[in-house]
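Student: Quick one: sequence plus predicted model below, questions after.
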Amino acid sequence: KGAADTASTSATVYNLDKTAPVMTATPANAGTTSLTSPFVTLDFAEKVTIDKATFDGVDVKASLVTTDDQKWIYRAADLALGTHTIVAKATDLAGNASAETTSTFSVVARADFALALVAGWNAVSVPANPVTPDIDSVFTNTAIDVAIAYDAQNPASPWRIATRNPSTGLFVSTTERSLTDVRQGLGYWVHTDNFQAQKVALQAPPGPGAASPPTVVTIPTGNGWNFVGVVDVSGANTTGASGVTVSNADSYFASVNWSRAYTYNATALQFTPLVKGAAAALNTGAGVWVFVSPQADGSLPAIVP
C-alpha cells in the first residue's frame, strides 16, 4: 500500500466587497452650528474617489482636500444664517458607487450667555470676553445699579466701582480708577433689585477662518486676596445658562500658591469655602475670592485656567 500524502495545502481567501460607501457629514445632517465659516467634513470610513460634490448647488469637488482619501474636507466661508446643503457621491476601491447623498445643516445665530442673578449682591464673572465689553452694553438690566471690581495688582487703590445714574440710565465710575468695561478673568460684585438673568453676547472660540490663532488665557495676580472670574477655555459653555462646572479649584489655581478661596451664595447670603485638595467645583458665572502668596522666589505667577 502506498503511503498517505500528508503534504499541506493552502487556500487563497477572497473578500467580495459589494457594499457601497456611506457618507457621514459634519456638521451633522439636520444639525446646527453658529460658525459662519465651518469645515464641512465628508467621512466615508474607507478610501473613495469623489464623483460629485456640491455645496448649496455649487460644484466644490475640486475644493475638497483629504490626507487619507477617506475623510474629505470643504472649507465653507462667510455663510449666511439659514440652511445649507452638501450633496456628494463617491466610489470605493472595489468599484462600489454610493447613492447620491444629501446632508443639510443650519447656521444659527450664536446664543447669549445668561448670567443668573438674585436680588441683592452677587459675586459673578463671564466665562469669555463680551462681544461689546462696555459696562452699559453688558449690564443692560436696569435693575442692576452697582458693579464693583477688585484689582489686587494695585493694592493702594484696588477697588473700582460704577453706579448707574438714575437720570441717564448709564453707569458712572465713582472711584479714582474707573470701571468702564467687563472682561473675562475678573470677578465682579453686582447689585440688582430683581431676579432677572443678565444676557450677554460673548465672543466665540476662534473658528477655522479666524484671522489670528487662539491665545492662552492668563489672569494676573497680586499678593493677598484676588477677585477673579471662572473662564471656560474650551469655549463650550459660553452660551446658555450659567452654573456649568468647567473646572475645579485645584486645577484652576495650580499655577499659583493659593491657600484659601471662596465663592458667594447670593441666596443663602454666605461665602462658600473652596477647600484646597478637595477638587471643589468651579462653575461658569461665579466670581471667586482667592488668597495668593508669592512663590519661594518671590514671584507672583498668573492664574492659567
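Tutor: Yep, it's here.
Student: For the rest of this, base every contact and every neighbour count on C-alpha atoms.
Tutor: OK.
Student: in the host helix or strand of residue 84, what's buried?
Tutor: Under the criterion of DSSP states H and E, residue 84 resides in strand 82-92. Within strand 82-92, the residues that qualify as buried are 84, 86-92, counting by 16 or more other C-alpha atoms under 10 Å.
Student: Make JSON lines out of those residues and add distance to residue 48.
Tutor: Conversion of those to JSON lines gives the following (distance: C-alpha to C-alpha, whole Å):
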{"residue": "84", "distance to residue 48": "24"}
{"residue": "86", "distance to residue 48": "17"}
{"residue": "87", "distance to residue 48": "15"}
{"residue": "88", "distance to residue 48": "12"}
{"residue": "89", "distance to residue 48": "10"}
{"residue": "90", "distance to residue 48": "6"}
{"residue": "91", "distance to residue 48": "5"}
{"residue": "92", "distance to residue 48": "4"}
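Student: Tell me the one among those residues nearest to residue 226.
Tutor: Taking C-alpha to C-alpha as the measure, residue 84 is the one of those closest to residue 226, at 47.0 Å.
Student: show me what contacts the closest one?
Tutor: 55-56, 104-107 (C-alpha atoms under 8 Å, 6 or more residues apart in numbering).
Student: Who wins on neighbours among those residues?
Tutor: For those, the largest neighbour count, defined by other C-alpha atoms under 10 Å, is 22 neighbours, found at residue 106.
Student: Pasting the second one now:
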Amino acid sequence: MVRVRKLTYLIVASVLLSLFAMGVSAEDEVYLEPQNSTVRIGETVDVEIWVNATGFQGGQINLTYNSSCVNITDWVNNSADFEIGYWNSITDGREWILFAANYSETEIPLTGAYKIGTLTIEGLSPGSTELKFSENSSIFDDYGNEITTVKWINGRVDVEPQISTFELSLVDGWNLISIPLELSDTSLDTVFSGASDGDELYAYEDGAWVTATYYSALPGWYGDLTNVELDKGYWYRANTAYTVLLEGVDAGSRSVQIDTGWNLIGYARLSSANLDDLIPDASDGDELYAYDTGWVTATYYSALPGWYGDLGSMEPGKGYWYRANAPFTWDY
C-alpha cells in the first residue's frame, strides 16, 4: 500500500511538472494597450490593439466610441505581421478595421500575442468614453472560421480640460484681485509662493474680514485665510511688485450668489467681457467697483437698461466690489 501511494504521488508530481514546463495556454483575447487612457482637449494619445490567440490568421474589428468626446484621427496597421490591412473611419464614432497575415510572408496560422495596430485618439471635450469592441468584431482561423472563444476586453478614454496659464501682475501696494482659473492646489503657500515678507491677503466673508500674512521666516502664509476660491475677490497688499503664474483649467460656466449689500466677487474667465452681457439682470441702482491705482465704477440703470460709468467690462485676474439692492444669482 505504501509503495502504491508513493507511485501515485510520483505520477501526480510528474504531471504537474510537465504542465508547468509547457505553460498554461492563455485565454484567447483582444485588448487595448493601455486599456484606459487619459488625454487633454486638443491633444492626442496612442492606443494599441492587441490579439493573443491560438491558431488564427486575421480578423475584423468594429470599434465604437462617443464621437463628441474623442476623435480617432489615425490608424497604423502592424504591417510587419499583418500584411493585409484596411481601415474605414467614415462613420462618426465607429472604426472598421480588417487585418490578416499573408501566406506568402508569414507562417500560418499564428499563435501568441500580436499587435494589430495603433490608434491615434484626439480629445475633443471633457468627459469619458468607452472604447467598445462592438457587434461583428471577430477573429478567424486560417480557414476563415470564426474563433468563438475570443474574449473582447473594452477600454476607456478620459478627456481632461486643457491646461491654461495666466500671469497675475501685482503692484507694490494694494491690488484688488481674483483667480480666473480652476487650480489643482489652491493653498496660499502654493498660489502666492513668491510673496515678500509681510505681504497680506484679505477676503470678505459674511460681512467680516478673513486675513493671512506671509512670513519669510516660516516660510509661508499664516492666518485664518488658507486657500483662494473661484468667484471670490481679494485684497492683496504687496510690499514688492511681482507676477504670480497661475496654471489650471477653464472654470466653465459659473453660478454666483449675490447678496443684498456689499459682495467682494471674482471673475472666472480668461478674456474680458462687457458688463451688459455679463450682468444683464441687475437691480436698478446696483453698483460695481474696480480698483487699479484708483477706483473705477459703474451703475446699473433699468431705464436704459444697462450699466453706465467708467467701468465697462470685467477683466481676468481682477476683483470687484458689487453693491446689490436685491439678492440674485449671477450666471455667466
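Tutor: All right, it came through fine. Bear in mind that the values here come from a model prediction, so they are computed numbers and not experimental data.
Student: ok, back up a step: which of the contacts of residue 84 of the first structure fall in strands?
Tutor: 55, 104-107 (DSSP state E).
Student: And the strands in the stretch 201-305 of the first structure?
Tutor: In the stretch 201-305 of the first structure, strands defined by DSSP state E, counting those that start in this stretch lie at 224-229, 240-241, 245-248, 257-265, 270-273, 281-283, 287-293, listed in chain order.
Student: Including distance to residue 190 of the first structure and mean neighbour count, could the ones you listed go into CSV?
Tutor: Shown next, in CSV, are those (distance: least, C-alpha to C-alpha, whole Å; neighbours: other C-alpha atoms under 10 Å):
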stretch, distance to residue 190 of the first structure, mean neighbour count
strand 224-229, 13, 23
strand 240-241, 17, 16
strand 245-248, 21, 19
strand 257-265, 12, 18
strand 270-273, 15, 14
strand 281-283, 17, 20
strand 287-293, 10, 23
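Student: Could you save those as TSV and add columns showing distance to residue 74 of the first structure?
Tutor: Below are those laid out as TSV (distance: least, C-alpha to C-alpha, whole Å):
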stretch	distance to residue 74 of the first structure
strand 224-229	38
strand 240-241	29
strand 245-248	32
strand 257-265	45
strand 270-273	49
strand 281-283	36
strand 287-293	41
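Student: what's the closest of those to residue 116 of the first structure?
Tutor: Each of the strands of the stretch 201-305 of the first structure has some distance to residue 116 of the first structure by C-alpha to C-alpha; the shortest is strand 240-241, at 7.4 Å.
Student: what does stretch 265-279 of the second structure contact?
Tutor: Stretch 265-279 of the second structure has contacts (C-alpha under 8 Å, 6+ apart) with 166, 177-181, 230-234, 250-252, 254, 306-307, 312-322, 330, 332.
Student: Run the chain-centre distance for that stretch.
Tutor: The gap between where stretch 265-279 of the second structure is centred and where its chain is centred comes out at 24 Å by C-alpha atoms, centre = their mean, to the nearest Å.
Student: and that stretch, how far apart are its ends?
Tutor: Start to finish, the residues bounding stretch 265-279 of the second structure are 13 Å apart (C-alpha to C-alpha, to the nearest Å).
Student: Now do the same for residue 197 of the first structure: its match in the second structure.
Tutor: Residue 197 of the first structure maps onto residue 243 in the second structure when the alignment is built from TM-score structural alignment.
Student: same thing with residue 160 of the first structure?
Tutor: Counting by TM-score structural alignment, residue 160 of the first structure corresponds to residue 210 in the second structure.
Student: Surely residue 214 of the second structure touches residue 192?
Tutor: No - with contacts defined as C-alpha atoms under 8 Å, residue 214 of the second structure does not count as touching residue 192, sitting 9.1 Å away.
Student: more crowded one of those two?
Tutor: residue 214 (24 against 21).
Student: who are the neighbours in contact with residue 182 of the second structure?
Tutor: Residues near residue 182 of the second structure by C-alpha under 8 Å, 6+ apart: 230, 248-251.
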